[in-house]
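Undergrad: Sequence and predicted structure, then a few things I'm wondering about:
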Amino acid sequence: MVMKDQNTGRYTLPLVCFSIILMDVIAGILGIQAEVAQNQVQSLRVWIIECRDPSYKAFKLGFASAMLLAFAHAIANLLGGCHCVRSREELEYVSNNKRLAFSSLVFTWITLVTGFTMLIAGVMANSSSRKSCGLSHHRYLSIGGIACIIHAMFAVCYYISATAVDREEKKLNPHEVVHQPPPHQPV
């Protein structure tokens, strides 16, 4: 029975990392394909003003890309746990793994916000049912797709370092005492 639990733990890390990478890379590819689909629709451009028909295919691909990015981010953060550093003084005394986890977490959130914002901007540009005119919306979907691929790198780094922090803390505190409130005594 113990061997089964050890084997499960051994395969969890690579499986979660592979899942995050797969979702983010597929999201990146879908974002870039959405940009290609958007560029295939008819448009008229004069300097920075552009009139073009929306692309339903770009809308679907961009939306799927944004959802995969959000799902990969949720998996990395939920399974990785929360490894935050609350102050600059605390940052000086934590392990290198915790520093790496914290910095990866920050960069993961930055790439999530960047990629998700770009993808949603591209999706919204393709959501209307008639021709629209305005400022040029080029490259939103492809930039969002590239941010998805960068997100994979930081999310996997975060998950691996967060798992290492958990292992370090278990080694330092193997028998963590759970404090229970004293029993209630009638007066």
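TA: All right, it came through fine. Being a predicted model, the structure only gives us computed values, none of them experimental.
Undergrad: switch to C-alpha atoms for all contacts and neighbour counts from now on
TA: Noted.
Undergrad: I'd like the distance between the residue most central in space within the chain and S142.
TA: Nearest to the mean C-alpha position of the chain, counting by CA atoms, centre = their mean, stands H73 at 2.9 Å. Per CA to CA, to the nearest Å, H73 is found 19 Å from S142.
Undergrad: can you map out the helices along this structure?
TA: Applying DSSP state H to the chain gives helices spanning 2-39, 56-80, 88-93, 96-125, 140-172.
Undergrad: Of all those helices, which one is nearest I49?
TA: Between I49 and these, the tightest spacing by CA to CA is seen for helix 96-125, at 13.8 Å.
Undergrad: Give the buried residues for that closest one.
TA: 97-109, 111-123, 125 (16 or more other CA atoms under 10 Å).
Undergrad: what angle do that helix and helix 56-80 make?
TA: Between helix 96-125 and helix 56-80, the angle comes out at 160 degrees (axes from the mean of the first three to the mean of the last three CA atoms, to 10 degrees).
Undergrad: what about R99, distance to R88?
TA: From R99 over to R88 (counting by CA to CA), the distance is 11 Å.
Undergrad: before we move on, what about F63?
TA: The gap separating F63 from R88 is 39 Å, by CA to CA.
Undergrad: Give me the more crowded residue out of these two.
TA: Neighbour totals were compared for F63 and R88, and F63 leads with 23 against 8 (other CA atoms under 10 Å).
Undergrad: separation between the closest residue to the more buried one other than its chain neighbours and I149?
TA: The shortest distance from F63 to any non-neighbouring residue, by CA to CA, 6 or more residues apart in numbering, is to V123 (6.2 Å). Per CA to CA, V123 is found 18 Å from I149.
Undergrad: let's bring in a second one:
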Amino acid sequence: MDAFARAEAEMRAVVFRSDLSVREIPAPGGLAPNALALAGDVRPEQEGVDSAFGTGRFILLHDPAEPPPWNGSQRIVCFAQAPLEPEIGTDPLLADVAWSWLVDALDSRSAAYHSASGTATKTLSKGFGSLAAEGDGAQIELRASWSPEGPLGPHVEAWAELVCMLAGLPPGSEDIAVFGSRRVTRG
């Protein structure tokens, strides 16, 4: 079995907590000769629709030519976002906390990696006119990439933990009630 086939098998073998719905989606083309992508939604009301609590994407890229920025043949690209209470969205350390949750999730799973990069973006919004009734909103979004070392399963598990943490579900909170949606429909 070649390296990418092994990585695919590892990713597909991960078991997720019951309140995170994960499915395989088409991988973006043109980024690498081989790719596999997953989408995850926290407690979705409907399969295949972004969750009101939080959502994320995990993409494994594989290029045997080992592009120099990757420093290896594999690269993980992940995305996670969740709506927030407006008061939390104004916290000046929010972006730093979001990045630290990713690093902590990787470390807690012993998911070895190098060449990490990314952005954490917080968005505050206020509705006007016909959107005024929606009130104020906030959102956190993390986009990151890194080159994995060793098994891929721990990296997928860390991403799943990050998506849940951004949605307000820390480790060990599986199946605990969540009151109301914090989702803001405008961008």
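TA: Structure received. Note that this is a predicted model, so its numbers are computed, not measured.
Undergrad: State the TM-score obtained for the two superposed chains.
TA: TM-score of the superposed chains, computed with TM-score structural alignment, normalised by the length of structure 1, equals 0.28; 88 aligned residues with a CA RMSD of 5.4 Å.
Undergrad: right, so of the helices of structure 1, which gets closest to C133 of structure 1?
TA: helix 96-125 (10.2 Å).
Undergrad: how far off helix 2-39 does the closest one point, in degrees?
TA: Put simply, helix 96-125 of structure 1 runs at 30 degrees to helix 2-39, going by the same axes, to 10 degrees.
Undergrad: I'd like to know which elements helix 96-125 of structure 1 is packed against.
TA: Other elements packing on helix 96-125 of structure 1 under the criterion 3 or more CA pairs under 8 Å, 6 or more residues apart in numbering; DSSP states H and E are helix 56-80, helix 140-172.
Undergrad: Same question for the last one: list its buried residues.
TA: What that stands for is helix 140-172 of structure 1. Here helix 140-172 of structure 1 shows 140-166 as buried, counting by 16+ other CA under 10 Å.
Undergrad: same check, this time on the first one
TA: For helix 56-80 of structure 1, the buried set under the neighbour-count rule, 16+ other CA under 10 Å, comprises 56-70, 72-73, 75-77, 80.
Undergrad: coming back round to it: so what's the residue nearest to the centre of structure 1 closest to, chain neighbours aside?
TA: A155 (6.9 Å).
Undergrad: my read: that neighbour touches V106, true?
TA: No: counting by CA atoms under 8 Å, A155 of structure 1 sits too far from V106 to count as a contact (10.0 Å).
Undergrad: quick one on the thing from earlier: tell me who's in contact with the residue nearest to F63 of structure 1.
TA: Residues near V123 of structure 1 by CA atoms under 8 Å, 6 or more residues apart in numbering: 58-60, 62-63, 141.
Undergrad: Starting from F59 of structure 1, give me the distance back to it.
TA: Applying CA to CA, the value for V123 of structure 1 to F59 of structure 1 is 5 Å.
Undergrad: cool, A72 of structure 1 as well?
TA: From A72 of structure 1 across to F59 of structure 1, the span is 20 Å (CA to CA).
Undergrad: how about CSV for the helices of structure 1, with distance to V46 of structure 1 added?
TA: CSV is the format used below for those (distance: least, CA to CA, whole Å):
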stretch, distance to V46 of structure 1
helix 2-39, 16
helix 56-80, 22
helix 88-93, 51
helix 96-125, 18
helix 140-172, 19
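Undergrad: Identify the residues contacting G28 of structure 1.
TA: 65, 142, 144-149.
Undergrad: next one: stretch 141-154 of structure 1 to chain centre, how far?
TA: 9 Å (CA atoms, centre = their mean, to the nearest Å).
Undergrad: Give me the contacts around that stretch.
TA: Residues from elsewhere that reach stretch 141-154 of structure 1 (CA under 8 Å, 6+ apart): 20-21, 24-25, 27-35, 62, 65, 69, 104-105, 107-108, 111-112, 114-119, 121-123.
Undergrad: go with 7 Å
TA: Applying CA atoms under 7 Å, 6 or more residues apart in numbering, the external contacts of stretch 141-154 of structure 1 come out as 20-21, 24-25, 27-32, 34-35, 62, 69, 104, 107-108, 111-112, 114-116, 118-119, 122.
Undergrad: Same question for stretch 99-119 of structure 2.
TA: Here stretch 99-119 of structure 2 has contacts from 70, 120, 142-150, 154-155, 158, 161-162, using CA under 7 Å, 6+ apart.
Undergrad: Now rank those by neighbours and give me the top one.
TA: L162 (29 neighbours).
Undergrad: quick one: the helices in structure 2?
TA: Counting by DSSP H, the helices of structure 2 are 3-12, 86-89, 94-108, 153-166.
Undergrad: out of these, which comes closest to F58 of structure 2?
TA: Among these, helix 153-166 comes nearest to F58 of structure 2, with 7.2 Å by CA to CA.
Undergrad: helices or strands next to the closest one in the packing?
TA: The elements that helix 153-166 of structure 2 packs onto, with contact taken as 3 or more CA pairs under 7 Å, 6 or more residues apart in numbering; DSSP states H and E, are helix 3-12, strand 74-84, helix 94-108.
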